[in-house]
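Enquirer: sequence-free structure coming up:
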């Protein structure tokens, strides 16, 4: 594994003891460095690594961008909502199907926000509608590469990136304007944040950084709800099991970090739902995706 574990003699961390050991150096700078050190040291990229990364990203751009407009407006239901959001900020906020704000589409509006902003910038066209999807495809490919590279090396990341973007369903997903593109990007980002949280040693400095990575992971999962509702929660059991088993801290700290992630997830997922409840029905469109019994 190219991303090697830091030795206890250099960084005060042992992957077997899961504890921080006092550094031998008396230098304040050395102590601070050891306190903030990570369990994994990322290897430097060689020139060949950079070339391989560039080729991978160029291929990803080719897959997701060439002949992007072949499906024209793709899902015209969502394209219509994106057009409405491009001319009305109220329709933008609610994900309305029309600029008159009569009713929303059948999904929360997060994915529509990206398309509507693109249409506002570039004007209404098939390319403007699908541009955010293709960009998210390239971003997801790179994020997946970066996640795998940290622990298994550059070439494992390159191979993973190619496998991902050459998978037919991925090539289709990021060339179409359903909410799945944003959902997959957010879930991949949450996976990256979760794994980053496990890199820090069991020390107050490392613990604080670990907590913030968990908060980020929770926020990304939470924002997946305004993208495609409860589908984003499918990864939660695996996330919880991985963190509770692999975190280098004691059980109390693991539970606290998990609660912090859950709190950020609730905030990221719940603010828009709360908005639909507290805003009077006369001031917003009918929420087409929320069950009627939840609406005032």
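Expert: Happy to help now that I have it. Note that the structure is a prediction, hence the values are computed from the model and not measured.
Enquirer: switch to C-alpha atoms for all contacts and neighbour counts from now on
Expert: Noted.
Enquirer: please, where are all the helices along this protein?
Expert: 8-11, 28-35, 47-65, 76-87, 89-94, 110-122, 126-152, 154-166, 168-173, 180-197, 204-223, 225-228, 236-246, 251-278 (DSSP state H).
Enquirer: quick one: closest of those helices to residue 41.
Expert: Nearest to residue 41 among the helices of the chain is helix 126-152 (8.3 Å), distances taken as CA to CA.
Enquirer: tell me what angle that closest one forms with helix 47-65.
Expert: 150 degrees (axes from the mean of the first three to the mean of the last three CA atoms, to 10 degrees).
Enquirer: from the contact counts, what lies against helix 126-152?
Expert: Using 3 or more CA pairs under 8 Å, 6 or more residues apart in numbering; DSSP states H and E, the elements in contact with helix 126-152 are helix 47-65, helix 110-122, helix 154-166, helix 180-197.
Enquirer: can you give me the angle the last one makes with helix 204-223?
Expert: Translated: helix 180-197. What separates the directions of helix 180-197 and helix 204-223 is an angle of 170 degrees, with the same axes, to 10 degrees.
Enquirer: one more to weigh against that first structure:
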């Protein structure tokens, strides 16, 4: 448990609430050590911890907090007015670089992190990058904090956060696209909607668990099925021949470009 008071700017948003709930459920912070600010007082999902302080004034949040998590939409950041000099600032905003965070908050101890929607169920993968001003104690706090939401890794180039914003910050979106395509195909074949939905969910959810538990790499798994030369091999080869790999690469390139574009536009 940390003894530092943690403030979340945008604490009523879905990501701010998810991080707050994960920290509380893990016992990482006491309710009395958590301060949330937002334009509303919507703390739905946190009602079980009545000791949380809820504010609308970011200056008051900053004064009360040792650690400040910025959890607002990037386009809203220009309207956030805080002086966080001497504080540890953790941004979970996509595309806002360390230099901009420092200029607008006055902080030198800064971490950019990219959790995803799975933080709501404690399954997020959260990469993070620390500025030169962040000390070892800051980094350890960040590691422990995001481990309450799932798994985490420190990366050592800021550009890697922009790339991972597209790769892992997508959360369920990319698997959902695959599932949607499979579901549409199954419905076209006349399967009842309930059966088609359950079948597709079993494929996507089951594959997720199998990949997590299996020692084989994704490449080895694909190769094994291709070499078996059964129906799955035929399906895989059809997807590959149809440009599946190229489409995925194009999507990741586009997501990274969007993150970099957001960064340059700050």
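Expert: Received it, and whenever you're ready, just let me know what you need. Because the structure is predicted, anything quoted here is derived from the model rather than measured.
Enquirer: please state their TM-score.
Expert: Here the superposed chains carry a TM-score of 0.29, computed using TM-score structural alignment, normalised by the length of structure 2; 141 aligned residues with a CA RMSD of 6.8 Å.
Enquirer: for the helices of structure 1, give me CSV that also has distance to residue 41 of structure 1.
Expert: Converted to CSV, those look like this (distance: least, CA to CA, whole Å):
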stretch, distance to residue 41 of structure 1
helix 8-11, 10
helix 28-35, 13
helix 47-65, 17
helix 76-87, 44
helix 89-94, 43
helix 110-122, 36
helix 126-152, 8
helix 154-166, 13
helix 168-173, 31
helix 180-197, 12
helix 204-223, 14
helix 225-228, 34
helix 236-246, 18
helix 251-278, 23
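Enquirer: dump the ones you listed into TSV; add mean neighbour count as well.
Expert: Conversion of the helices of structure 1 to TSV gives the following (neighbours: other CA atoms under 10 Å):
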stretch	mean neighbour count
helix 8-11	16
helix 28-35	15
helix 47-65	17
helix 76-87	23
helix 89-94	21
helix 110-122	22
helix 126-152	22
helix 154-166	19
helix 168-173	15
helix 180-197	22
helix 204-223	23
helix 225-228	24
helix 236-246	13
helix 251-278	17
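Enquirer: OK, contacts around residue 232 of structure 2?
Expert: Going by CA atoms under 8 Å, 6 or more residues apart in numbering, residue 232 of structure 2 touches 225, 226.
Enquirer: any idea how far it lies from residue 20 of structure 2?
Expert: Separation of residue 232 of structure 2 from residue 20 of structure 2 (CA to CA, to the nearest Å): 42 Å.
Enquirer: ok, which stretches of structure 2 are strands?
Expert: 6-9, 34-37, 53-55, 67-70, 88-91, 109-113, 124-130, 150-154 (DSSP state E).
Enquirer: residue 273 of structure 1: which of the helices and strands packed on helix 126-152 of structure 1 is closest?
Expert: Nearest of these to residue 273 of structure 1, taken as CA to CA: helix 110-122 at 12.1 Å.
Enquirer: can you list contacts of that closest one?
Expert: So helix 110-122 of structure 1 is in contact with 78-79, 81-87, 92-93, 95, 125, 128-132, 178-179, 182, 226-227, going by CA under 8 Å, 6+ apart.
Enquirer: ok, now with 7 Å
Expert: 82-83, 85-86, 92, 95, 128-129, 132, 179, 182, 226-227 (CA atoms under 7 Å, 6 or more residues apart in numbering).
Enquirer: and the residues you listed, which two are the farthest apart?
Expert: So, the contacts of helix 110-122 of structure 1 by CA to CA: farthest apart are 128 and 226, at 21.4 Å.
Enquirer: picking up where we left off before, tell me which of the strands of structure 2 lies nearest to residue 252 of structure 2.
Expert: Closest among the strands of structure 2, using CA to CA: strand 124-130, at 16.5 Å.
Enquirer: show me what that closest one packs onto, helices and strands only.
Expert: strand 109-113, strand 150-154, helix 158-167 (3 or more CA pairs under 7 Å, 6 or more residues apart in numbering; DSSP states H and E).
Enquirer: ranking those by burial, who's on top?
Expert: Ranked by mean neighbour count, these are led by strand 109-113 with a mean of 26 (mean count of other CA atoms under 10 Å).
Enquirer: between strand 150-154 and that strand, find me the angle.
Expert: Using the same axes, to 10 degrees: strand 109-113 of structure 2 against strand 150-154 is 130 degrees.
Enquirer: give the contact list for residue 194 of structure 1.
Expert: Applying CA under 7 Å, 6+ apart, the residues near residue 194 of structure 1 are 213, 214, 217.
Enquirer: of those, closest to residue 258 of structure 1?
Expert: The closest of the contacts of residue 194 of structure 1, once distances to residue 258 of structure 1 are taken by CA to CA, is residue 214, at 7.2 Å.
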